[in-house]
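1. When you get a sec, could you give me coordinates for this:
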Amino acid sequence: MRVEESFIPVYGVGETTERDLWRAGITHWDAFDPSAVGSTTADRIQAYIDDARESLAAGDTTFFAEQFPSQARWRLYETFRDNAAFLDIETTGLDQYRDDVTTVSVRLGGETTTLVRGQDLTADRLRDVVCDADMLVTFNGARFDVPFLESAFEVNGLFDRPHLDVMYPCRRLDLTGGLKRIERDLGVERDRPDLSGEDAVRLWREFQRGDDGALETLVSYNREDVDHLETVTERVVSRLHADIVPEDCPL
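-> Now for the predicted structure:
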């Protein structure tokens, strides 16, 4: 679902009204017919469409992050997917003030970049790999990855762009647990299903003791997280689209 097919950001337009518009053939901003709703709602919809068109043409993705309700932010994905940055980090623990970020993987434009602590993981490199993305996609990143990175590298503002934390759309589909469990539920297979977050901590410690192979495994594990996050996002967004669009709707 593209943003041009959504009317739910408009005050007074809920999912029921939106479905009625779709059923009436108003499945795109260009097809909006003011006579389909009351005059006040029509004025609000038209004002939103005018602002949204201007923002989309200008590449202002922040506008849509602000306008769409948080539970509907998954709808931004199809529009901005080509320049979405999938991000995942590994750390030495769960405390952003005491523990360290060890690796950061970012998948953007079909390519995955991994930054390693003590090598190329710096604030400048983070900005380089994320700054041009139209949106950010994480799993539990709103509570973990983003605050951890902001605390560790003082990159406040870097992540001020639409952020789709896929954990929450997953919950709407009764897909619960961690990313790896959800991958299994969706039929996504891992090369190393035996590895976990605890193993990531262990691997980093082994690397610090001189085991270069441990770092190679850790990097591979972290990269697989973001690669699979893209697959999970695609499948979850597709399911949510099917759930909200009526069968008799041409959308």
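
2. contacts, neighbours, all on C-alpha from now
-> Noted.

3. hmm, who's touching stretch 226-240?
-> By Cα atoms under 8 Å, 6 or more residues apart in numbering, the residues outside stretch 226-240 that reach it are 74-75, 77, 86-88, 105-107, 112, 138-139, 166, 169-170, 173, 179, 183, 186, 188.

4. need the contact list for Ile45.
-> Contacts of Ile45 (Cα under 8 Å, 6+ apart): Phe7, Val10.

5. buried sites along the one helix or strand Glu78 maps to?
-> Glu78 belongs to helix 77-80 when assigned by DSSP states H and E. Within helix 77-80, the residues scored as buried using 16 or more other Cα atoms under 10 Å are Tyr77, Thr79, Phe80.

6. run this one through as well so I can compare:
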Amino acid sequence: MRIENSFIPVRGVGETTERRLWEHGITHWDEFDGSVVGETLADRIEAFIDEGWNHLEQGDVSPFAERLPASSRWRLYENVRSETCFLDIETTGLDASCNDVTTVSLHRGGDTKTFVKDRDLTADRLSRELEDSSLLVTFNGQRFDVPFLETCYDLEVSVPHVDLMYPCKKLGLDGGLKEIEQEIGIERELPDISGRDAVRLWHEYERGDDGALETLVEYNRADTRNMEPLMDIVADRLHEQVFEAARQPE
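-> The predicted model follows:
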């Protein structure tokens, strides 16, 4: 599903109205003809479509992210799949005011980069990486990863953001990232490592154990890489559940 299939970013259009449009064969902006809805709402939709094409031509999905509910931002993914950045962080604790970010991994275009505290993990480096991305994907990053980075590195993360936890919940996939991976069949090479283990590994590295850092980095990178197949599966399932189901005649 692409942004051009969506009408819910328009003020006054909820999921019920959008589904009614789809059921009447209006499944793409190009097919909207002002029928099905009232004149005032039709004018709003037409203005949204005109403005929307301009944003898409510039590769900017920010305006749509601002208007979509968190559980529906997965709709942005297909438009900017190749410019999507998957991000995960490790920290020394849960409070950004007194704990540190130890590693940050970013996966984009088949390439994974990891930055390490006191080595190459800097605000400038993070800013450059995020500026090169059209979409940010995390798991629970809306409440944890992004606020943590913004606090510790005085950043303002403005790139459109899909927190996978919310579309997963829409599919009935609850629990943490690893539990959901196991449920849908995404495999990991590393044994399960908890957040507490990640803190322990960092402290062991600080005491001189370079192997502990290698394990921590690989764990962080696995979290980041595995979000891509999860995003693919979630987007495909929601496409079928939300969009294709509405297009099928009863």
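
7. Number of residues surrounding the corresponding residue of the second structure for Gly110 of the first structure?
-> Using TM-score structural alignment, the partner of Gly110 of the first structure in the second structure is Gly110. Gly110 of the second structure has 8 neighbouring residues, counting by other Cα atoms under 10 Å.

8. And Val137 of the second structure, by the same measure?
-> Neighbour tally, Val137 of the second structure, other Cα under 10 Å: 26.

9. dump the residue contacts of it.
-> Thr84, Cys85, Phe86, Leu87, His161, Val162, Asp163, Leu164, Met227.

10. Select from the residues you listed every entry located in helices.
-> Met227 (DSSP state H).

11. Just the buried ones from the contacts of stretch 226-240 of the first structure?
-> The buried subset of the contacts of stretch 226-240 of the first structure - by 16+ other Cα under 10 Å - is 74-75, 77, 86-88, 105-107, 112, 138-139, 166, 169-170, 179, 183.

12. Narrow those residues to those in strands?
-> Among these, the members falling in strands (DSSP state E) are Phe86, Leu87, Asp88, Ser105, Val106, Arg107, Thr112, Thr138.

13. got CSV for those, with distance to His28 of the first structure too?
-> As requested, these are exported to CSV (distance: Cα to Cα, whole Å):
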residue, distance to His28 of the first structure
Phe86, 28
Leu87, 31
Asp88, 34
Ser105, 36
Val106, 32
Arg107, 30
Thr112, 34
Thr138, 28
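
14. Specify which member of the residues you listed is nearest to Ala65 of the first structure.
-> Thr138 (15.1 Å; Cα to Cα).

15. which one is the closest one nearest to, not counting chain neighbours?
-> Asp165 (4.9 Å; Cα to Cα, 6 or more residues apart in numbering).

16. Can you find the partner of that neighbour in the second structure?
-> In the second structure, the residue paired with Asp165 of the first structure is Asp163, using TM-score structural alignment.

17. What number of residues are in the vicinity of that match?
-> Neighbour tally, Asp163 of the second structure, other Cα under 10 Å: 20.

18. Surely it and Phe139 touch.
-> Yes - between Asp163 of the second structure and Phe139 there is a contact under Cα atoms under 8 Å: 5.3 Å.

19. Give the residues shared as contacts by the two.
-> With Cα under 8 Å, 6+ apart, Asp163 of the second structure and Phe139 have no common neighbours.

20. Could I get the full set of helices for the second structure?
-> Under DSSP H, the second structure gives helices at 15-23, 39-57, 62-67, 123-131, 145-153, 165-170, 177-184, 195-206, 210-238, 245-247.

21. distance from the third one to the first structure after superposition?
-> Comparing helix 62-67 of the second structure with its match in the first structure after superposition yields a mean distance of 1.5 Å (mean Cα distance after the TM-score superposition for the first structure).
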